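> Curious how this folds, go ahead:
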Amino acid sequence: MQDDELIEAAQAAAGQSYSPYSRFPVGAALRFADGTIVTGTNIENASYGLALCAETVAVAKAMDAGVRGGLEAVAVTGPGADAITPCGRCRQVLNELAQLGGTDPLVFCVGPKEVRTVRLSELLPHAFGPASLD
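Prediction:
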């Protein structure tokens, strides 16, 4: 049941998307070990390179709220024909948050007809993170 609630939170977040250029609303939801769920949505900009992905927005909100450990699961949803996965930048941003708590969260990649479940480490093998700087 928790996984369905996380996916629903991501879908609701997509409803807040500001995506007038791509018309591709994306929602993300992060679940932490204490049950906290933090959501984000994509925010586009006329200067395309300044757009923010839903996952990055959710991570920034979590960090701003002091939620930094215990990332258990992530759900990402969008309107494409297939289940969507986080882009490379978002995989790195999610990895940073996960490594702060020593976790390898499940990532629910949600599409209109399917949900793919993978570990973040499968999406970003041999990741660069805080430990790489030691």
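
> rest of the way, CA atoms for contacts and neighbours
Noted.

> Do a quick rundown of the strands in this protein.
All strands of the chain, identified by DSSP state E, fall at 27-32, 37-41, 71-77, 106-110, 115-119.

> Quick check: which of those is nearest to residue 17?
Across the strands of the chain, the minimum distance to residue 17, taken as Cα to Cα, is reached by strand 37-41, at 5.2 Å.

> what inclination does that closest one have with respect to strand 71-77?
Here strand 37-41 runs at an angle of 30 degrees relative to strand 71-77 (axes from the mean of the first three to the mean of the last three Cα atoms, to 10 degrees).

> Any idea which of the strands of the chain gets closest to residue 19?
Closest to residue 19 of these is strand 37-41 (Cα to Cα; 9.4 Å).

> Stretch 40-60: end-to-end distance?
Stretch 40-60 has its terminal residues 9 Å apart, counting by Cα to Cα, to the nearest Å.

> want to put them side by side, so please do this one too:
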Amino acid sequence: MTAFELASARPVSEGEIELVEAARSTIDATTDAGPDEDGIHTVGAAVRAVDGRVHVGVNLHHFTGGPCAELVALGSARAAGALELTHIVAVANHGRGVMSPCGRDRQVLADHYPDIRVILPGPDGLISVVARELLPLAYDHASAQV
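Next comes the predicted model:
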């Protein structure tokens, strides 16, 4: 099975495009880097809660790692009382488009939000997949606990 033969993969819906636009407008409004420059805030993310509310965040780049925009958006959602989330997406600044989540984000999503739909680039445009499919044979933190 290739990355684009995931059982849950499907083209994005109109509502998912709206979430992409929320992430894009967030990073467009807050990036601190000019075109072709590095910056501290270069990626925006948006998550949708089951009640339809959208929560956003931006990354905080630091040489020690810093949090990705997806993790900031997840924390923002929780701080606002959103307990169940349905979708997440990250968008890079300066029109670089939707980004696939990094390995750390994939592990967090697999551990805490395995059924959230993740919007990411596919070979023929944007697709939406269930998070648990993004990390095959993932480490299972819950089963390792005593």
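
> hang on, the earlier thing: could the strands of the first structure go into CSV alongside mean neighbour count and distance to residue 58 of the first structure?
Output for the strands of the first structure, formatted as CSV (neighbours: other Cα atoms under 10 Å; distance: least, Cα to Cα, whole Å):
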stretch, mean neighbour count, distance to residue 58 of the first structure
strand 27-32, 27, 7
strand 37-41, 26, 4
strand 71-77, 28, 10
strand 106-110, 24, 14
strand 115-119, 16, 18
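
> can you tell me which of those strands comes nearest to residue 7 of the first structure?
The minimum distance between residue 7 of the first structure and these falls on strand 71-77, with 5.5 Å, by Cα to Cα.

> Which of the strands of the first structure sits closest to residue 129 of the first structure?
strand 71-77 (15.1 Å).

> buried residues in the top helix by length along the second structure?
Criterion DSSP state H: the longest helix present in the second structure is helix 14-30. Going by neighbour count (16 or more other Cα atoms under 10 Å), the buried part of helix 14-30 of the second structure is 16, 19, 20, 21, 22, 23, 24, 25, 26, 27, 28.

> wait, what's in contact with the second one?
Just to be clear, that refers to residue 19 of the second structure. Residues near residue 19 of the second structure by Cα atoms under 8 Å, 6 or more residues apart in numbering: 46, 47, 48, 54, 88, 89.

> Could you dump these into TSV with distance to residue 39 of the second structure added?
TSV is the format used below for the contacts of residue 19 of the second structure (distance: Cα to Cα, whole Å):
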residue	distance to residue 39 of the second structure
46	20
47	23
48	26
54	25
88	23
89	20
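
> residues contacting the residue sitting nearest the centre point of the first structure?
Nearest to the mean C-alpha position of the first structure, by Cα atoms, centre = their mean, lies residue 55 at 3.3 Å. Residue 55 of the first structure is in contact with 27, 28, 29, 40, 41, 42, 76, 86, 90, 94, counting by Cα under 8 Å, 6+ apart.

> Cool, thanks, signing off.
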